[in-house]
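[1] Sequence and predicted structure are below.
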Amino acid sequence: MNEHDIRATIDKHWAASASGDQVAEHEIYHDDAVCEYPQSGEVIHGRHNLLALRSHHPGKPSGFAVRRIVGQGNLWVTEYVINYQDKRAHTVSIMEFRDGKVSHETQYFADPFQAPAWRAQWVEHVLHPIG
């Protein structure tokens, strides 16, 4: 699979995720895929378990916005923002592909925080709305 095809597969994955289509969202994964959540120390083994875990999430996202996708070869990174019941989670997904499907994914989730006043003179304050 070439990079154009991988990017199209990723775009389809995130569109399915945003629309709540759990089956289409998980077509991107190998049956033996591994997904890691380093902040909680969890490792999910297998597409079936990943689909089950996400399907049982008690706080379904109410908004989802991809900020950017970059990648080359078999390694792709997506930055996105998820809104869970009026709380934003800034998220990074690192996907490793094998034979056109994700074999390993690592996801990092970060809560927003207030910017300290001392650095205001050097920065632009931008909020990224969720669409």
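    Great, that's in hand.
[2] From now on I want contacts and neighbour counts done on CA atoms only, so please keep to that.
    Fine.
[3] tell me which residues in the lengthiest helix in the chain are buried?
    Counting by DSSP state H, the longest helix found in the chain is helix 3-19. Of the residues in helix 3-19, 6-7, 9-10, 12-18 count as buried by neighbour count, 16 or more other CA atoms under 10 Å.
[4] elements contacting the strand or helix carrying residue 32?
    Residue 32 is part of strand 29-37, with elements assigned from DSSP states H and E. Strand 29-37 sits against strand 42-45, helix 47-55, strand 101-110, with contacts defined as 3 or more CA pairs under 8 Å, 6 or more residues apart in numbering; DSSP states H and E.
[5] try 10 Å
    On a contact count with 3 or more CA pairs under 10 Å, 6 or more residues apart in numbering; DSSP states H and E, strand 29-37 meets strand 42-45, helix 47-55, strand 87-98, strand 101-110.
[6] who touches that strand?
    Strand 29-37 has contacts (CA atoms under 10 Å, 6 or more residues apart in numbering) with 13, 42-51, 93-109.
[7] now do 6 Å
    42-47, 101-107 (CA atoms under 6 Å, 6 or more residues apart in numbering).
[8] and the comparison structure, right after this:
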Amino acid sequence: MDDDARRAALQQHWDASDANDFEAEHDIYRDDAVLDYPQSGERIHGRRNIQESRFVQPNKKRFAVRRIIGGGDLWVTELVLTYDGMPSYVVSIMEFRDGAVAHETQYFGDPFDAAPSRAHLVERVDPTRSV
């Protein structure tokens, strides 16, 4: 699998995630994939368990990819994941092995107000738009 194919697979994954297509969303993972959520101390083993953990999540979710960067077996996606209308800023790090994701780590960050002290230095941007 070359970089273009990996990038396309990642885009298909995030598009399926946004559409709540739980089958297509998890096609990217190896059967023995591992998903880590460092902030909650959770690790999920296996593609089916990863899929079930997302299926039983009760919140209405939307995914807006800001950018996908990477090469070879290491890829990073920056996205806005909105749960029930509340945005969370996410970095997903995916490690491929044999053409599928073997390990993913997701980091979440909550939005915060811009600091008035730097208002004269910044350009305000829509955080849901791609970079």
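    Looks like it came in fine. Please read these numbers as outputs of a predicted model, since none were measured by experiment.
[9] Once they're superposed, tell me the TM-score.
    TM-score for the superposed chains, counting by TM-score structural alignment, normalised by the length of the first structure: 0.94, backed by 129 aligned residues with a CA RMSD of 1.1 Å.
[10] coming back round to it: quick one: average offset of the strand holding residue 32 of the first structure versus the second structure, please.
    Strand 29-37 of the first structure, aligned to the second structure and superposed, deviates on average by 0.5 Å (mean CA distance after the TM-score superposition for the first structure).
[11] For that strand, buried residues please.
    29-31, 33-36.
[12] Tell me how many other residues crowd residue 2 of the first structure.
    Counted with other CA atoms under 10 Å, the neighbours of residue 2 of the first structure add up to 10.
[13] Tell me the residue in the second structure aligned with it.
    Under the alignment (TM-score structural alignment), residue 2 of the first structure pairs with residue 2 in the second structure.
[14] So the nearest residue to its match once chain neighbours are set aside versus residue 104 of the second structure, what's the distance?
    Once flanking residues are discounted, residue 2 of the second structure sits nearest to residue 72: 7.3 Å by CA to CA, 6 or more residues apart in numbering. Counting by CA to CA, to the nearest Å, the gap from residue 72 of the second structure to residue 104 of the second structure is 15 Å.
[15] Which of those two has more residues huddled nearby?
    Taking other CA under 10 Å, residue 72 of the second structure and residue 104 do not tie; residue 104 has more neighbours (21 against 13).
[16] quick one, what contacts the counterpart of that one in the first structure?
    In the first structure, residue 104 of the second structure lines up with residue 105, judged by TM-score structural alignment. Residue 105 of the first structure is in contact with 35, 94-95, counting by CA under 6 Å, 6+ apart.
[17] before we move on, the earlier item: check the mean deviation of the longest helix of the first structure from the second structure.
    Counting by mean CA distance after the TM-score superposition for the first structure, helix 3-19 of the first structure comes out at 0.9 Å.
[18] how many degrees apart are that helix and strand 101-110 in direction?
    50 degrees (axes from the mean of the first three to the mean of the last three CA atoms, to 10 degrees).
[19] Taking strand 29-37 as reference, get the angle to helix 3-19 of the first structure.
    With the same axes, to 10 degrees defining the directions, helix 3-19 of the first structure sits at 70 degrees from strand 29-37.
[20] could you say what helices and strands helix 3-19 of the first structure packs with?
    helix 22-25 (3 or more CA pairs under 6 Å, 6 or more residues apart in numbering; DSSP states H and E).
[21] Measure the mean distance from the helix it packs on to the second structure post-superposition.
    Per aligned residue, helix 22-25 of the first structure averages 0.4 Å (mean CA distance after the TM-score superposition for the first structure).
[22] what packs against that helix?
    Short answer (3+ CA pairs under 6 Å, 6+ apart): helix 22-25 of the first structure packs on helix 3-19.
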